[in-house]
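Enquirer: quick check, what structure comes out for this input:
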Amino acid sequence: MMRPNPASTSCLVLTHAHEDHLGAVAWLWPQLRCPVYCTPFAAAILAGKLKERGLDEDVPVRIKAVGSRFAVGSFNLEFVSVTHSIPEPTAVLIETKQGRVLHSGDWKIDRTPVMGDHFDERRFREIGELGVDALVCDSTNVLRQGFSVSEAEVSASLWRIVAEAKGRIAITTFASHVERISSAVAAARKAGREVVIAGRAMRQTIEAARTCGYLRDAGSFLDEEAFGYLPPDKIMLLCTGSQGEPRAAIARIAEDTHPNIALDEGDLVVFSSKTIPGNEKAVSAVHNNLASLGVDVITSDDALVHTSGHPRQDELKLLYGWLKPRAVIPMHGEPRHLLRHVEFAEASGIGETLMAENGDLIRLAPGPA
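Expert: As a prediction, this is how the structure comes out:
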């Protein structure tokens, strides 16, 4: 990793609130000591991270709404609205005298998001007319053809599953996935079920979301101590542990060691997530432990209970067409994703591509990248 250089760092800019995009701020900031720019929801999540490290009163966090334009030194920046799997995801437009760069952040094109702003196609087209020297672009789903599935379709599928459940139902998903939490809660309310939350990270996300105006119509949530006092057909559990984390709620429930929550034969657990590569063995162990209890399990292999927050090939083509970038620089993926993105961009008519590794310094302008 390249060593941080305070003298050449004007600020940190966060595109959204996922852990892999802001989790290192509390470790980097003591070396950089610069302002941090982010949206209100990202700031709410970041506040908790900084407090854990005793930095909550030290770090200058500059909160900017989605769509805001602001200047930092010789850079003119803009948060452009995209859709992803967390509130307030943004791309970042970076303008200087030397050129114009668009950093996509994490994104997909969801025409029917469950919450938050829509993908700002109009603004992307306008930026394309201005001229884009380089598009630094998400590569996570470049191996997949077509368009990613809308969160609204997952929401409808979750409702059908919850409506048909006879006993207790638990849904485990990424703690930061506020849209999925919203979809699950809406299904529970419609089915006449109370909602119990298990997992510190999920509770923190819900609190941050409500602080920023999200989930305010979701009703009240019950603590896990209430789980055993409600009829099986009147309860839904939202919990952490979709990646098989050993200390997470669903893993302990599957081992029958959770102090407040137990599932019985005929109950149902929905893994509303995709297993991240490397976690397969741990997730499979949780599935098997649940099966040993007689608990039914539904995963994304069985039903539409998850969709990615990243663009497939047809979405990438649309973005290329709107922005018309001179160059594409793939980011956010393993080497095979970055290489495939280079190939895909070239096949789509992009004149210049560049594959970079973490720590590389790239000159974008003037002249070729």
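
Enquirer: use CA for all of it now, contacts and neighbours both
Expert: Fine.

Enquirer: quick one: the helices in the stretch 201-350 of the chain, in order.
Expert: Counting by DSSP state H, counting those that start in this stretch, one finds helices in the stretch 201-350 of the chain at the ranges 249-254, 280-292, 313-323, 335-347.

Enquirer: before we go on, could you also do this sequence so I can check it against the first one:
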Amino acid sequence: MSTSDNDELVFLPLGGTGEIGMNLNLYGCRGKWLIVDLGVSFGDDSMPGVEVFMPDPGFIADRRKDLLGIVLTHGHEDHLGAVAHLWPRLRCPVYASPFTASLLRTKLVEAHLEDEVEVHVVPLGGAVRLGPFGIEFVTQTHSIPEPNSLAIDTPFGRVLHTGDWKFDPRPLIGAPADEKRLAALGDEGVLALVGDSTNVFKQGAAGSESDVRDSLTELLGRYRGRIAVACFATNVARLESIAVAAAAHDRHVALVGRSLWRIEKAARENGYLKEIPEFLTEHDAAYLPEDKVVYICTGSQGEPRAALARIANDTHPHVTLKTGDVVIFSSRIIPGNERSIFRLQNQLIRQGVEVVTEKDHFVHVSGHPGRDEMCHLYELVRPRISVPVHGEARHLQEHAQLAKDCGVPETAILQDGEMLRLAPGPVEVVDFVSIGRLAVDGTRLVTMDSVIMRDRHRMVHNGSAVVTIVLDRLGSLLGDPQISAHGLLDAEQEADAHEAVVDAVRDAIEEMPRSGRQNDDLVREATRLALRRHMKQSHGKKPLTDVHLVRV
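Expert: Alright, predicted model coming up:
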């Protein structure tokens, strides 16, 4: 709660508001807290060595004795991917639908937490009571099975937290969105709608998975060579559609990529893909004629270690593509991934492979609502307050304006760390909490603004240098400084430049007064400054520099 009053209902995003990804939302009521979603985002070229990062849960970790649970809206990484990383700091029960729980358990096994985390499976349309929160799972449609909006009842009113959603009348996997229940919630009264803003600039509706299936079936019939389709692994409806389209042309389907097999296993465990034959392994598919196979591959976003990248680099052990083959990108470009995706597509084209994207053919629909769908949701729910989330600042502002145009009396545009009082009294930001980001660095979590990450960033852009100097007790050099300038100098190919920096360091030490040369700290600092000054003048770089001093 705010520092002034515990008898209120507040909403506090620690991640996912003012950005797309790594959702971490908190609801506070009468001294108790609820987490809705706990996700990750993925690093890019601006984050050297960082593949995955997530919100810092420090605020709620400090209050975990009052934390009642984590409720997951669905199984995408930006909504559940941080659970296994952050649960040891939170240690509370987790609530999820059956498919989402299956995905979570796989991650918990990998983290050796399967026997520690208490996972409660909530049936579709089910409900749970956690302290002052009554939470109803309301069926939605999205690009993954079992997405849910959460109707959160509190003593101060009901909040509808939409999660990721759209209105797909023919979703293929699972039931359509429960519009009847949404309308009933609106009739009963909704205090606030906390809603997805991802596609607020998209006119019309997102489109149906059923239409993509028809289009893919027509498209696959055009080709006689090998076909590879890259898509998001979690889109089980798309996997089914590719399999149906392949069967229509007497082709067999192989899954290429570990995440696809994990999703396939979770889907079949929960009754999905029942009419689809078992997929082939990439090894078995290699024995099929090229006009009889379709590969479904991971790596639609250009991920360097994914299956499609290895195929494009011709380093995959079982799958090769050549002139006459085609790769269909049945996905959209996630902002920030343009360079890696275009690099991948260019590699494929250089091999003579045809590349088909959503700009060339109707091969993808979004899992997020367009403006018409958002307006329809507001017509059904009729909240008193709109709180846009899951979007950058421009998305949030546009969503707030759309809500006003739909007749919503009040809107609130937030940033991560701003605590919004929803009731009682006026809707307003009542507190600000510290936020941060944690990066997965090997087997540990480190803060994104830590010395470790700052130094790594500096090394990427400026290189690093190590200087070893040996002095006697009076401060006389007992040999030339030994210098390694990683990422800056090749001592063999640039012998003159290397000798020049050695001379600069030696001169800086010898020019020091004898009393100064007897002070280790002063010698180290003079050495560091001399090297950095010389490298700045000669190479335009100021490397991260370590000085090793040996006294004899």
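
Enquirer: on that earlier part again, please identify which of the helices of the stretch 201-350 of structure 1 is closest to Leu102 of structure 1.
Expert: helix 313-323 (8.8 Å; CA to CA).

Enquirer: ok, back up a step: just the helices of the stretch 201-350 of structure 1: most buried one?
Expert: The highest average neighbour count among the helices of the stretch 201-350 of structure 1, using mean count of other CA atoms under 10 Å, belongs to helix 249-254 at a mean of 24.

Enquirer: what range in structure 2 matches that helix?
Expert: Residues 307-312 of structure 2 are matched to helix 249-254 of structure 1 when aligned by TM-score structural alignment.

Enquirer: what residues in structure 1 pair up with the top helix by length along structure 2?
Expert: With secondary structure taken from DSSP state H, structure 2 has its longest helix at helix 520-539. Mapping helix 520-539 of structure 2 onto structure 1 (TM-score structural alignment) gives no aligned residues.

Enquirer: hang on, the earlier thing: what about the match of helix 249-254 of structure 1, how far off from structure 1?
Expert: When structure 1 is superposed, stretch 307-312 of structure 2 averages 0.9 Å from its matched positions, counting by mean CA distance after the TM-score superposition for structure 1.

Enquirer: show residues contacting that stretch.
Expert: 230, 256-257, 297-300, 302-304, 316, 319-321, 344, 347-348, 351 (CA atoms under 8 Å, 6 or more residues apart in numbering).

Enquirer: just the ones of these in strands?
Expert: Ala230, Val256, Cys297 (DSSP state E).

Enquirer: of the residues you listed, which is the most crowded?
Expert: Counting neighbours by other CA atoms under 10 Å, Cys297 leads these with 28 neighbours.

Enquirer: structure 1: which residue goes with that residue?
Expert: By TM-score structural alignment, Cys297 of structure 2 lines up with Cys239.

Enquirer: same question, Ala393 of structure 2
Expert: Ala393 of structure 2 maps onto Pro335 in structure 1, by TM-score structural alignment.

Enquirer: what of Phe167 of structure 2?
Expert: Match for Phe167 of structure 2 (TM-score structural alignment): Ile109.

Enquirer: so who does that match touch?
Expert: Per CA under 8 Å, 6+ apart, neighbours of Ile109 of structure 1: Val82, Thr83, Phe119, Ser148, Pro311, Glu315.

Enquirer: how about Thr205 of structure 1?
Expert: Going by CA under 8 Å, 6+ apart, the list of residues near Thr205 of structure 1 reads Ile45, Ala175, Ser176, Val178.

Enquirer: tell me how many other residues crowd the aligned residue in structure 2 for Val142 of structure 1.
Expert: Under the alignment (TM-score structural alignment), Val142 of structure 1 pairs with Val200 of structure 2. Close neighbours of Val200 of structure 2, defined as other CA under 10 Å, add up to 24.

Enquirer: can you check Ala24 of structure 1 too?
Expert: 11.

Enquirer: same question, Asp507 of structure 2
Expert: 13.

Enquirer: repeat for Pro317 of structure 2
Expert: The burial count for Pro317 of structure 2: 10, using other CA under 10 Å.

Enquirer: report all helices and strands that the longest helix of structure 2 contacts.
Expert: Contacts defined by 3 or more CA pairs under 8 Å, 6 or more residues apart in numbering; DSSP states H and E place helix 520-539 of structure 2 against helix 495-510, helix 514-517, strand 544-551.
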